[in-house]
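> only geometry, no sequence info:
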């Protein structure tokens, strides 16, 4: 009976420990100036990220759009919604996205409000 109790305890502890494992989230800081991101290309490892976007006199409001390369970036249905900033970024401010999990591949990022070019984000 004692061995059964110990076994049940270990199973319960194992399940609790697994449930408490946390995903590592890395923050990527991006800065926008008038008509451009200062980071022209990014290379990241597969994982979970939060993008912090700063508005350095770029425009009254800026944002952030991330799409899988090859998808039509002008179609909002192709945007990775978690990668939108939670609020538009006003002059001199910084805002963040939700957590975005990126698989290996190539992505494109840009700001439709500040009319930046489309830049490459490579996930290895």
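Perfect, thanks for sending it. Quantities reported herein were computed from a predicted structural model and do not represent experimental measurements.

> from here on, just use CA atoms for contacts and neighbour counts.
OK.

> and residue 18, helix, strand or coil?
Residue 18 carries the three-state label helix when classified by DSSP: H, G, I helix; E, B strand; the rest coil.

> same check on residue 109?
Under three-state DSSP, residue 109 comes out as strand.

> now the one 4 residues further on
When the structure is reduced to helix, strand and coil (three-state DSSP), residue 113 reads as coil.

> check it against this one:
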């Protein structure tokens, strides 16, 4: 019984932490249509973001990727930026909280596929 109470308390605590992190993050809503994102470039301040992507008319599942760009080269994907699952037409999905520092990033869909669009993060 004591062990069950401890496990329940831990689960509630972790859920509360996840909810608090989401409340601290700004939600960026992006629509994907066949072959492209509607929003072509983002300028953001350094901080925490959740990317919410809606599939609007793409007849197959779509995803979302963010990668830093340094010296003109795209780096490794930011795994927290992945959607929790690939989304079908009419559905939406969200990333985890992504902490973006000042710099340049690209976002794109590897499944649609779309061009690589720019995110500029600056004060």
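Perfect, I can see it now. Bear in mind that the values here come from a model prediction, so they are computed numbers and not experimental data.

> so what corresponds to residue 87 of structure 2 in structure 1?
By TM-score structural alignment, residue 87 of structure 2 lines up with residue 89 in structure 1.

> near its match, how many other residues are there?
As a burial measure, residue 89 of structure 1 scores 24 neighbours (other C-alpha atoms under 10 Å).

> need the contact list for it.
Contacts for residue 89 of structure 1 (C-alpha atoms under 8 Å, 6 or more residues apart in numbering) come out as 53-55, 61-63, 95.

> and what of residue 98 of structure 1?
Counting by C-alpha under 8 Å, 6+ apart, residue 98 of structure 1 has contacts 50-51, 82-86.

> one more pass at 6 Å, please.
50, 82 (C-alpha atoms under 6 Å, 6 or more residues apart in numbering).

> could you measure it against residue 117 of structure 1, distance?
23 Å (C-alpha to C-alpha, to the nearest Å).

> cool, residue 40 of structure 1 as well?
9 Å.

> check residue 17 of structure 1 too.
Taken as C-alpha to C-alpha, the span from residue 17 of structure 1 to residue 117 of structure 1 is 45 Å.

> who has more neighbours out of the two?
The neighbour count for residue 17 of structure 1 versus residue 117, taken as other C-alpha under 10 Å, is higher for residue 117 (15 against 10).

> need the three-state assignment for the more buried one.
coil.

> and it, how far from residue 110 of structure 1?
Taken as C-alpha to C-alpha, the span from residue 117 of structure 1 to residue 110 of structure 1 is 6 Å.
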